[in-house]
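Novice: I'll drop the sequence and a predicted model, then ask my questions.
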Amino acid sequence: MDIVDFEVPELKKMKRPPPVLYCRGRKRLLTRRKVSIVGTRRPNAYTKSVIGQIAGGLAQRGVVVVSGAAMGVDALAHRGAGAADTIAVLGCGLNHRYPAVNASLIEEIETEGLVLSRFEADFRAAPWSFVVRNEIVVALGEVLVVGQADRNSGTMRSVEFAKRMGKEIFVLPHRLGESEGTNDLLKEGSAEAIYDLDAFLLRFGEAEENGADDLLEFCRCFPTYEETLKRFGDRLLEAELEGRVLIRNGLVVPT
């Protein structure tokens, strides 16, 4: 375990910046452009697909995706960006990979990306420590993307941090009765809807020509077979025959 031993200007936006940040991984990710992505632990299929595309698109532009390593949207954001282009902020000490369901993901980010914590190594998560984590997640990002959120949820507490810090807030357009928290933000004019994914990503420049396979990037978030086939056509069938993806329970999974 290490500490962040240089100034992180983004943290000055916090009401009480952490006196120390413990870390495992590549500290220099903190010096790159960053976008925070948060949302519900129970995303619908639409949210899963779009968040994966947003995170992957940001990573292709050299932007680091920041989230809180929780189930749902957080994990989708980390996976969509890829472990090497993501920062996970924990609500516990670094000796605990919590939640357990994401332990392997957190371990991968420790190796290839960056995991941060405000807390000493053996600290166990408490309800208030997740609030602290959420503020750090929001502070680090240039903007905040909210994938999906219910009213009065922890995600909406993160939105309050973003408002106080003067961050731009972007949300996915959802149907009536879904993601009422983000729909409220649109109604009150506090957030901007991402109607055009390409236009949103162009805010961060053009995708880098690094030879990444866009089909495999898309499949990182386990899209349905139907939506992947619609988007990639015969390329999906070729990838399946080559063993680069598997079809499991109607979802496409990269090998």
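Specialist: Arrived safely. Quick caveat, the model's predicted, so the values are computed rather than measured.
Novice: Please make it C-alpha for all contacts and neighbour counts, starting now.
Specialist: OK.
Novice: contacting residues for residue 240?
Specialist: If you count contacts by Cα atoms under 8 Å, 6 or more residues apart in numbering, residue 240 has them with 246, 247.
Novice: Next up, a structure to set beside the first:
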Amino acid sequence: MKTMSELLFEKVPALEAMRKYPGELHYCGNTALLSRVKLSIVGSRRADGYSRFMTSELSAKLSRAGVCIVSGGAMGIDATAHAAAGASNTIAVLGSGIDIRYPATNRALLDAIGHDGLLLSPFADGFQATPWSFVVRNEIVVALGDALIVTQADENSGSMRSVEHALRMGKKIYVLPHRIGESEGTNRLLKEGKAEAIYDIDAFVSGYGEAARCVGDAFLDYCRTAPSYEDAVRDYPQEVFRYELEGKIAVVAGKISVLV
């Protein structure tokens, strides 16, 4: 069953970094993810086993640390990053209308993200993806993230176009280390000093995880308004379970109570 979208009327500050703010923005899912610490992960649609494995580990560990993963819903690295983050902690930006599941092979994944995470598109329902719409999609993906991670990319690939957006926006760019002759686009970025390699995933995650925990204090402020458990889970699914496990909140008579 196709999922219809709604118009997002509130401004998304991160998108002010785009050449032109989207004329309209459609969404399906949890818009609270837009206020989280976010990292954009992109890469080849035909990624090798090493890149998929490392992307999965990186995305999963970032997600567990409270970082929201942003990508473009495509095959390969995009799908790997979304799936490893978990549907409730990822934003997929589409180059088509939200009611069109493209690519069809990612239908189940995109359905789950629309239900538990967030689907975004600058295009109305019914819009079929085109080469230029993917360019717009890529710019939004980059703008939303606090930094861009490119885990595999050949020269002249769409991922390298995303790098151009990141450079123009002044975003930090990270890549995975690759052997000579592999992922030549990211290797060139390292050679030119335009990107930093992630040699230690745990060390990398710890830095952004600490930033996410600082932002997470805003969740405690939200909880002090005594929201219902149902509303809190809808708006902050990751934080509710993590903070409850850490003993910072409790559920009392169907409402959230702050314990710290």
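Specialist: Done, it's in. Bear in mind the structure is a predicted one, so any value in this text is a computation, not a measurement.
Novice: Residue 165 of structure 1 maps to what in structure 2?
Specialist: Matched by TM-score structural alignment, residue 165 of structure 1 corresponds to residue 169 in structure 2.
Novice: Please verify my assumption that its match contacts residue 15.
Specialist: No - with contact defined as Cα atoms under 8 Å, residue 169 of structure 2 does not reach residue 15; the gap is 10.4 Å.
Novice: who touches both of these two?
Specialist: residue 143.
Novice: just checking, what residue in structure 2 corresponds to residue 72 of structure 1?
Specialist: Aligned partner of residue 72 of structure 1 by TM-score structural alignment: residue 76.
Novice: ok, and for the strand or helix carrying residue 163 of structure 1, which residues are buried?
Specialist: Here residue 163 of structure 1, judged by DSSP states H and E, is contained in helix 154-165. For helix 154-165 of structure 1, the neighbour count (16 or more other Cα atoms under 10 Å) marks 154, 155, 156, 158, 159, 161, 162, 163, 165 as buried.
Novice: any idea which of the residues you listed is closest to residue 209 of structure 1?
Specialist: Closest approach between these and residue 209 of structure 1, by Cα to Cα: residue 162, at 32.2 Å.
Novice: could you list every residue that touches the closest one?
Specialist: Here residue 162 of structure 1 is in contact with 138, 139, 144, 168, 169 (criterion: Cα under 8 Å, 6+ apart).
Novice: With adjacent residues omitted, what lies nearest to the fourth one?
Specialist: Okay, so that is residue 168 of structure 1. Among residues not flanking residue 168 of structure 1 along the chain, residue 143 sits closest, at 5.1 Å (Cα to Cα, 6 or more residues apart in numbering).
Novice: Quick one: map that neighbour onto structure 2.
Specialist: Using TM-score structural alignment, residue 143 of structure 1 pairs with residue 147 in structure 2.
Novice: Contacts only, for the match of residue 165 of structure 1.
Specialist: Residue 169 of structure 2 touches 17, 18, 143, counting by Cα under 8 Å, 6+ apart.
Novice: What about these, which one has the most neighbours?
Specialist: Within the contacts of residue 169 of structure 2, neighbour counts (other Cα atoms under 10 Å) peak at residue 143, which reaches 24 neighbours.
Novice: does that residue sit in a helix or strand, and which one?
Specialist: Residue 143 of structure 2 belongs to helix 131-144, assigned by DSSP H and E.
Novice: counting contacts, what elements does the helix or strand following that helix pack onto?
Specialist: As assigned by DSSP H and E, the chain's next helix or strand after helix 131-144 of structure 2 is strand 147-150. For strand 147-150 of structure 2, the packing partners by 3 or more Cα pairs under 8 Å, 6 or more residues apart in numbering; DSSP states H and E come out as strand 38-42, helix 158-169, strand 172-175.
Novice: average distance between strand 147-150 of structure 2 and structure 1?
Specialist: Mean deviation of strand 147-150 of structure 2 from its aligned counterpart in structure 1 after superposition (mean Cα distance after the TM-score superposition for structure 1): 0.2 Å.
Novice: Please list all residues in contact with the alignment partner in structure 1 of residue 31 of structure 2.
Specialist: Residue 31 of structure 2 maps onto residue 27 in structure 1, with residues paired by TM-score structural alignment. Listed by Cα under 8 Å, 6+ apart, the contact set of residue 27 of structure 1 reads 4, 114.
Novice: again with residue 205 of structure 2
Specialist: With Cα under 8 Å, 6+ apart, residue 205 of structure 2 has these contacts: 58, 61, 62, 65.
Novice: ok, so what distance separates it from residue 134 of structure 2?
Specialist: The gap separating residue 205 of structure 2 from residue 134 of structure 2 is 29 Å, by Cα to Cα, to the nearest Å.
Novice: Please name the residues that touch residue 181 of structure 1.
Specialist: 148, 149, 150, 151, 152, 156.
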